[in-house]
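Asks: Okay, sequence plus prediction incoming.
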Amino acid sequence: MTTPCSTGRISLVGIGPGSLDHMTPAARLAIVEADTVIGYATYIKLIEPLLDGKAVIRKAMTEEIERALEALDQARQGRRVALVCSGDAGVYGMAGPTYEVLFEAGWTPSSNIEVEVIPGASALNSCAARVGAPLTHDFCAISLSDLLTPWPVIARRLHAAAVADFVVALYNPKSGRRGEQIVHAQAIFLAHRDPQTPVAIVKSAYRAKQRVELAALADLAECEIGMSSTVLIGNSHTFVRDGLMVTPRGYADKYDVTSGEPREGERRGRSLSTGLVGWRAALREDTATPEVLAARFGLPEAYLRYVLSEPTTV
């Protein structure tokens, strides 16, 4: 086993989707250089080839705080700790709870314990790669786990994302004890989206038990979904073709895709004609009141008044 260093170190390592081929070199190096590796048992199993000669501490699924406390204790002893999690440590991963534990213990960046977050591909990245290109326009991620977040908060976020036409990645969509949340999420989205909106359910991307299913929003609740699944819900422009789920960025609206030339009224390298400048100019020529404009565009009336009151620039 490696001799502990005089100054402790905690590396918060996102191992990506699970395949060693998709782990970053920095993540691999942090594990190789560590003398103690801590993580959820399933994640530890995914990196077993890198663990020879290391102290390995396995924790259960809901023991995130215990993992962080153990990492702090080991680092205080001068050990180099790799605290591993799947995906990215900063996206529903171990970075947040670890910093909470550290700050509560009086740690600061100038302390004798070094802390580094090493990024990895999150589930939304790996799952999107398995189904095509569903995230090439604006998207957001929402966890359906109400273990730590009140359901009304989650529901409001789902509603806001649905209204705003985001592509949405749903993390923690379902578990053995939580089966209703995905049904409620579907109901919220069906209030704003076409029932035939494409969705993708990807289980264990890049792992041995990987499963990919494409479906329509109307059928989402009947799909096979579990804790290791991520659900991608398309926006109003997302389509499926030849088994691939794609969200257009909008190039076809601005350019002729057969020639690459800008369409009439558009200029290469310039904002869309309906971008902020063009939209603002159109608003100022409109005779509607700010209240009517707010309802038309689904925007706050105060914002519309701000736009209309901005000084005209030459």
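Replies: Sure thing, it's come through.
Asks: For the rest of this, base every contact and every neighbour count on C-alpha atoms.
Replies: Fine.
Asks: For stretch 197-215, what is the spacing between the initial and final residues?
Replies: By CA to CA, to the nearest Å, the extent of stretch 197-215 from end to end equals 8 Å.
Asks: Okay, one more to line up with it:
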Amino acid sequence: MKITVAGLGPGNHEYVLPIVQRALAEAEVIIGYDYYFQFAEKWIDPSAELISMPLGDEEKRAYRAIEEALKDKRVLVIGSGDASVYSMAAIVYEMTAKRDHDEIDLETLPGVSAFLAAGSLLGAPLGHDFCCISLSDLMTPWGTIEKRIRGAAMGDFVTSLYNPRSKKRYWQLERLRKIYLEERSADTPVTIVRQATRPEQDIKITTLGELDVNDVDMFCLVMIGNSQTFRHKNHLITPRGYLNRKPKTGGEIQQESFRIVSEHVSQLPFSTSDKWAVTRLVHTTGVMDDHQYYKASLQAIDVISDHLKKGGEIVTDVTMVASGITRAFVGKYGNAVHCLLNEKEAYEIAESEGITRTQAGMQLAMKKFPNALYVVGNAPTALFEITDKLREDDSFCPAGVVGVPVGFVNVIESKEQLSQVQNVPWVIVEGNRGGSNIAAALVNAAFTLEQAENYY
């Protein structure tokens, strides 16, 4: 006992697969919608029993197929396109399973579905991820359909629409168009393919913004491109990505990362220099919204960049900051990077004055390198030393201060003090955020400021 379900393709005899042609010739009973028999008559054995039923009697067709199979006849259920795409396979399998007819073998033979036929006629619209949605709410609640529509629109899928519009279901396609326009450009290519591969075939290429739903009926398949789909002559092309391959090398990956971040921050009310600093900051933290914590005095990044490219010295509070500053940049411009945390004298000062070694190291550095760039990525006490020195000693005139200590004690206070400094360029990341990696990232941003032109 066996039921075979087969798709006849979109309607043209040349699209009926040989395996389906053979099944048509061997079947003793063929069951289907009245309209479809005209596409199969070429291969049907004259002795076969033909059982035709009107549209809407899918359940009855499945039930009749089971009845005939139980008589041990070779039963073939036909449908258009592919039997498993919005066609008879689902209901035949479902009814057979739910009625516990385990004695009946089931088989599905493939066919060329309407969206595949339309895709071939158009050239290459299905070159990347795609989906199919039926707009018929006869058996599926509209709320469910709309949820799928929004998912496809947001997911940027090329979308083929089955059952797009009929006399009684006339509003759904326009509703879909409105939803898609919330997610996609009005210039997105849209194609209406009517009676694909049949003598009456007609193809209209338009756009999402100009789509006239009155041009669509039940004999049409509507295909909506994704954000990359474009028109060439009478073809639609959705690139797979061969000409824009995924970055592989370290440099390529970094550049692509910067591009992604820069798109996110491009509209922020920052100067180009500050946008570049924010790009390097977010690239380091991996948190897109960290831009809201970035603050800098006017043209601070520009001034710091000029200092570094003239070979200016750098002082850091801890060795981790020094390690994070790219060696290639330091080597290119001849910058000396100092961290006096572990100097013998720093130990002695810390012990005698009862202060931290970072404070002691910073005291030593400010005497030796009063015009350096000062970078604090760990210790708020080190930043306090700097701000106190700026307030008390006019001879201390650093090229700038990057103050991004991290933690929960004295961190916010130290950054607030720095933000009130008026005579020295400064950069901070507000709140408890910070760290050696962020401090180094901001310095590296100043080293590479010219790269901002590639992104902004």
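Replies: Great, that's in hand. Here the structure is a predicted model, which means the values were calculated and not measured.
Asks: Could you report the TM-score for this superposition?
Replies: The TM-score (TM-score structural alignment, normalised by the length of structure 1) is 0.79; 267 aligned residues with a CA RMSD of 2.5 Å.
Asks: Do you have the helices of the stretch 1-150 of structure 1 handy? List them.
Replies: 25-33, 41-46, 64-76, 95-104, 123-131 (DSSP state H, counting those that start in this stretch).
Asks: Contacts only, for Ala296 of structure 2.
Replies: Shown in contact with Ala296 of structure 2 (CA atoms under 8 Å, 6 or more residues apart in numbering): 274, 419, 425-428.
Asks: if we go to 10 Å?
Replies: 270, 274, 277, 401-402, 419, 425-429 (CA atoms under 10 Å, 6 or more residues apart in numbering).
Asks: Trace it over to structure 1, please.
Replies: Alignment note: Ala296 of structure 2 maps to a gap in structure 1; criterion TM-score structural alignment.
Asks: Same check on Glu94 of structure 2?
Replies: Under the alignment (TM-score structural alignment), Glu94 of structure 2 pairs with Glu100 in structure 1.
Asks: Touching, that match and Thr108? I think so.
Replies: No: with contact defined as CA atoms under 10 Å, Glu100 of structure 1 does not count as touching Thr108 (11.4 Å).
Asks: follow-up on the earlier one: mind checking which of the helices of the stretch 1-150 of structure 1 is nearest Asp165 of structure 1?
Replies: Closest approach to Asp165 of structure 1 among the helices of the stretch 1-150 of structure 1 is made by helix 123-131 (17.3 Å; CA to CA).
Asks: mean shift of that closest one relative to structure 2?
Replies: Its aligned residues in structure 2 lie a mean 0.8 Å from helix 123-131 of structure 1 after superposition (mean CA distance after the TM-score superposition for structure 1).
Asks: Check which helices and strands that helix sits against.
Replies: Helix 123-131 of structure 1 is packed against strand 167-171, strand 198-203, strand 211-216, strand 229-233, strand 244-246, with contacts defined by 3 or more CA pairs under 10 Å, 6 or more residues apart in numbering; DSSP states H and E.
Asks: Buried residues of that helix, list them for me.
Replies: For helix 123-131 of structure 1, the buried set under the neighbour-count rule, 16 or more other CA atoms under 10 Å, comprises 123-128, 130-131.
Asks: farthest pair in these?
Replies: Ala123 and Val131 (12.5 Å).
Asks: which residues are common contacts for the two?
Replies: Val202.
Asks: SS state for whatever residue of structure 2 lines up with Gln196 of structure 1?
Replies: By TM-score structural alignment, Gln196 of structure 1 lines up with Asp187 in structure 2. Recorded secondary structure, Asp187 of structure 2: coil (DSSP: H, G, I helix; E, B strand; the rest coil).
Asks: gap between Asp187 of structure 2 and Leu173 of structure 2?
Replies: Asp187 of structure 2 is 17 Å from Leu173 of structure 2, by CA to CA.
Asks: So if I had to pick from the two, which one is more boxed in?
Replies: Applying other CA atoms under 10 Å to Asp187 of structure 2 and Leu173 shows that Leu173 carries more neighbours, namely 22 against 16.
Asks: before we move on, back to that, so which of the helices and strands packed on helix 123-131 of structure 1 gets nearest Ile142 of structure 1?
Replies: strand 167-171 (5.1 Å).
Asks: The next helix or strand after that closest one against structure 2, how far on average?
Replies: Moving toward the C-terminus from strand 167-171 of structure 1, the next helix or strand (DSSP states H and E) is helix 181-190. Compared with structure 2 after the fit, helix 181-190 of structure 1 shows a mean deviation of 0.5 Å (mean CA distance after the TM-score superposition for structure 1).
Asks: Return the set of buried residues in helix 181-190 of structure 1.
Replies: 181-182, 185-190.
Asks: still on that earlier bit, would you mind reformatting the helices and strands packed on helix 123-131 of structure 1 (as CSV) and adding columns for distance to Thr149 of structure 1 while you're at it?
Replies: CSV is the format used below for those (distance: least, CA to CA, whole Å):
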stretch, distance to Thr149 of structure 1
strand 167-171, 13
strand 198-203, 23
strand 211-216, 28
strand 229-233, 18
strand 244-246, 30
